[in-house]
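J.: Predicted model, plus sequence, below.
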Amino acid sequence: MTTTVEITWDAASARRAERQFLAGPAGAGTPVAEVAGAMLGAHAQVLSAAEVSLGMRADGVTRADVRAALWDDRSLIKTYGPRGTVHLLPARDLPLFSAALTAVPSGPSPFPPGVRLTEEQAGQVVAAIGDALDGRFLTLDELSEEVVARTGPWAGDRVMPAFQDLWPRWRQVMHRAGWAGTLCFGPNRGRKATYTRPLPGNPETDPGDAPAAFVHRYLHAYGPATPQHFARWLAAPPGWATTLFGELAAAGRIEEVRFEGTPAWVAAGDTGFPEGPPRGVRLLPYFDAYVIAGQPRERLFPAAAYQRALGGGQAGNHPVLLVDGVVAGVWHQRRRGRRTTVTVEPLVRLTARQKRELGEQVERVGEALEATPELLVGEVTVGPHA
């Protein structure tokens, strides 16, 4: 009779920290793209947050290194990733992300019938975006003109509600162009973002097997996890995720374990865990991968952290202070020229060692952002996303 492996929260969080370079940073010279790959992408709606996510995980990495990887050697791609949000992804992984993300069933459109695109129209827009961006860098206005010219006036109808404005209809599937590999961000032109078509990659995974490969990558970084955890991280239909996990279990590709007394999954054979818990103090920015994917959320955000650092149960709204692998405070940085003031609000009493580590983390934030940091310990008075 097979005995199901029992895994504690401490062991799981310790392994997650190790595999995401939070137990100890990647050594000098480690490619930035390798660090991003270990996280399954760095959230980059705000580029400086992605720069901090990567910088806190790799010795000596600064925002200049991240931007060089994006715009010079192009080992990183800025595009739409999990949940349809902007991420920095390793260029070598783009074929896998594209095949996996396009395989996720789309949910019902949030827009009224008169605003929506049909599936045929959506396909036309995605193809038009790729054609327009092939070998070119276009601003959003320039891309909009090209899409309308290649599809029809219907694509340019300003009917899509967004930020107290109305956007052209075609923009509701812009993220799908990113998933399809026909669009990514280019370097800014002045204050305006530009878009281009990614360089073609060499897929190492059969597109038909991409969802399974993606589950393996996710479980390696964030397991043990349930189908519901995976669906939440990906913003995928829970029923689809449950079916996918069932197929992988039947094929012997994932293995059931007991995680804090409940069934969860790891990649088959990947049942080695440290004794845990992780030790040390870390500062993580908005929407860092560790807090977005870490489940169960009530264990990652214990006690007062659940109210202070989550927004309606959503992780990522506040930069967080981690102490021994769990959220134990929030922080905020305000930059003025070459200086940045980092205000940290701990929710627990820090030991002398933890205070020293906090000071080191603040110095690391400054190094990553190429700024001279100052630490203030006190209440963070700004709200989410500030």
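T.: Arrived safely, thanks for sending.
J.: Please make it C-alpha for all contacts and neighbour counts, starting now.
T.: OK.
J.: For the stretch 151-300 of the chain, just list every one of the strands.
T.: 158-162, 165-168, 184-189, 192-196, 254-259, 262-267, 281-284 (DSSP state E, counting those that start in this stretch).
J.: Next, the angle from the fifth one to strand 262-267.
T.: Strand 254-259 and strand 262-267 are oriented at 140 degrees to each other (axes from the mean of the first three to the mean of the last three CA atoms, to 10 degrees).
J.: Just the buried residues of strand 254-259, please?
T.: In terms of neighbour count (16 or more other CA atoms under 10 Å), strand 254-259 has its buried residues at Ile254, Glu255, Glu256, Val257, Phe259.
J.: Ok, the third one next?
T.: Residues Cys184, Phe185, Gly186, Pro187 are the ones in strand 184-189 that count as buried (16+ other CA under 10 Å).
J.: from these, which single one is nearest Arg136?
T.: Gly186 (9.4 Å; CA to CA).
J.: Just to check, the closest one is in contact with Lys192?
T.: No: between Gly186 and Lys192 no contact is recorded; they are 10.2 Å apart, counting by CA atoms under 8 Å.
J.: this is the comparison structure:
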Amino acid sequence: MLPATLTPRALGRALLARQLLTERARMTALDAVEHLVGLQAQAPRPPYFGLWSRLADFRAEELSALLLDRSAVRVSVMRGTVHLLSARDCVQLAPLTRPLYERAVRSRWRAELAGTDPQEIADAGLPLVRESPRPAAELGTLLQERWPGRDPRMLSQVVRHLAPVVQIPPRGVWGRAGAPVYAAAETWLGRPMAKEPCVETVLLRYLRAFGPASVMDAQQWSGLTRLGEVMERLRPQLRVFTDGSGRELFDVPEAPRPDPELPVPPRFVAEYDNLVLAHADRTRLIDERDRAHLASRNGQVPGTVLLDGAVCGTWQTGESRGAATLTVTPFRWLSDAEERELAEEGERLLAFATGSPGSSGSTGAPGTSGTGVTRTVSFTAPPRT
């Protein structure tokens, strides 16, 4: 029997259900972080917005507490990017994704490292961050004493690429500022890195959170290569579908695959959210013509707006002199009803963004926050195509 074919809309509904975006879930922040296999976190605030859009009554202080008590941590893993992970996932995913960083070091600093073993630099840097957490600049300066003439920024980055290190608070804590400070992962977390992380387990978790998906999708999400071999080992326990191009899509049997016509509420998806980054083929969520609106030269990924389960625009917030604004830039002209729906959800987002650290954004009179900040949601004209 030939595998069933799934339309982009069916794939989109499956993805949104697994991403907790068809309705807000009632689970702890830690459970959500683990279910999602982490949240991309180059900037400190996006993981908070990512959980706010997915969890009922989410409060920022819940996630901050996880960072402060070391149940969660900021660390570079999939795709060579910073993610917010549970401590349990950190010790598995950091060793598993290390080959990405080994390749990056070899390609980026080949000339600068000529005659020097980058692993030797990493091995020299690890005791320094075990001794005391250090900012990147301080770490580079100390390493330069051993490698005079080398760029201290490069030396620091080699350690951060090849040694098991994590970013520690106050970086990532809601309402607090601070440049990244690095500590040895095993010292900070009080547990060792996995010596033989299981790629099969991670791939199954990816499918539960992002499937159905192709091998190329899984490789796009993780940055790892040769996952076709892993998928073949898993094939007997998976369901297999195809997309409109005949490409094989793999899935765990028990994962939700809702009706393609399932109603989906409007959502504001965080900057850098894996929802829009975790597939090679993203037509399940966004029209290929609209992907150009998300591209930027410096690698930034804007917050995105979902209507009827599809990306239809971008959003950004701003605060100045007691006023908070949410600006929505749609990719197409919106109906009055669509603008009203987005404005209502936008009010709730601004209430969360401008509230106290513990605010869920679920209360407060329209247009004002508990801190007396005026809130405004505005819409710009669609960009020219």
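T.: Perfect, thanks for sending it. Everything numeric in this text was worked out from a predicted model, so none of it was measured.
J.: is it possible to export the strands of the stretch 151-300 of the first structure to a markdown table including distance to Leu54 of the first structure?
T.: Shown next, in a markdown table, are the strands of the stretch 151-300 of the first structure (distance: least, CA to CA, whole Å):
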| stretch | distance to Leu54 of the first structure |
| --- | --- |
| strand 158-162 | 30 |
| strand 165-168 | 32 |
| strand 184-189 | 18 |
| strand 192-196 | 22 |
| strand 254-259 | 29 |
| strand 262-267 | 25 |
| strand 281-284 | 10 |
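J.: how about the ones you listed, which one is nearest Tyr290 of the first structure?
T.: strand 281-284 (8.5 Å).
J.: quick one: the closest one to the second structure mean distance?
T.: Its matched residues in the second structure lie on average 1.0 Å from strand 281-284 of the first structure after superposition (mean CA distance after the TM-score superposition for the first structure).
J.: quick one: that strand aligns where in the second structure?
T.: Mapping strand 281-284 of the first structure onto the second structure (TM-score structural alignment) gives residues 266-269.
J.: I would like the residues contacting the matching stretch, please.
T.: 21, 49-50, 53, 303-309, 315, 341-342, 345-346, 349 (CA atoms under 8 Å, 6 or more residues apart in numbering).
J.: biggest helix in the first structure by residues?
T.: helix 352-368 (DSSP state H).
J.: which parts of the helix or strand that that helix is followed by are buried?
T.: From helix 352-368 of the first structure onward toward the C-terminus, using DSSP states H and E, the following helix or strand is strand 372-377. Going by neighbour count (16+ other CA under 10 Å), the buried part of strand 372-377 of the first structure is Thr372, Pro373, Glu374, Leu375, Leu376.
J.: Ok, stretch 3-19 of the second structure next?
T.: 5-6, 8-19.
J.: what residues does it touch?
T.: By CA under 8 Å, 6+ apart, stretch 3-19 of the second structure touches 22-23, 36, 54, 208-212, 240-244, 246, 255-260, 262, 275, 283-285, 309-310.
J.: now do stretch 237-248 of the second structure
T.: 3-8, 212-214, 249-253.
J.: Please apply the same query to stretch 88-108 of the first structure.
T.: 33-34, 36-37, 40-44, 50, 74-79, 81-82, 176, 178-181, 201-205, 207-208, 210-211, 213-214, 236-237, 240.
J.: Buried only: go through those residues for me.
T.: For these, buried by 16+ other CA under 10 Å: 33-34, 36-37, 40-44, 50, 74-79, 81-82, 176, 178-181, 203, 205, 207, 210-211, 213-214, 236-237.
J.: Endpoints of stretch 316-333 of the first structure, how far apart?
T.: For stretch 316-333 of the first structure, the separation between the terminal residues is 15 Å (CA to CA, to the nearest Å).
J.: before we move on, back to that, using a markdown table, lay out the buried residues of stretch 3-19 of the second structure together with secondary structure and distance to Ser296 of the second structure.
T.: Output for the buried residues of stretch 3-19 of the second structure, formatted as a markdown table (DSSP: H, G, I helix; E, B strand; the rest coil; distance: CA to CA, whole Å):
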| residue | secondary structure | distance to Ser296 of the second structure |
| --- | --- | --- |
| Thr5 | strand | 33 |
| Leu6 | coil | 31 |
| Pro8 | helix | 25 |
| Arg9 | helix | 26 |
| Ala10 | helix | 29 |
| Leu11 | helix | 26 |
| Gly12 | helix | 24 |
| Arg13 | helix | 27 |
| Ala14 | helix | 28 |
| Leu15 | helix | 25 |
| Leu16 | helix | 25 |
| Ala17 | helix | 28 |
| Arg18 | helix | 28 |
| Gln19 | coil | 25 |
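J.: Nearest residue to Thr187 of the second structure in space, please, no chain neighbours.
T.: Arg130 (6.6 Å; CA to CA, 6 or more residues apart in numbering).
J.: Aligned to that neighbour, what sits in the first structure?
T.: By TM-score structural alignment, Arg130 of the second structure lines up with Asp134.
J.: So its match is in contact with Arg197, correct?
T.: Yes: at 5.3 Å, Asp134 of the first structure and Arg197 qualify as touching, with contact defined as CA under 8 Å.
J.: Right, I'll call it a day here.
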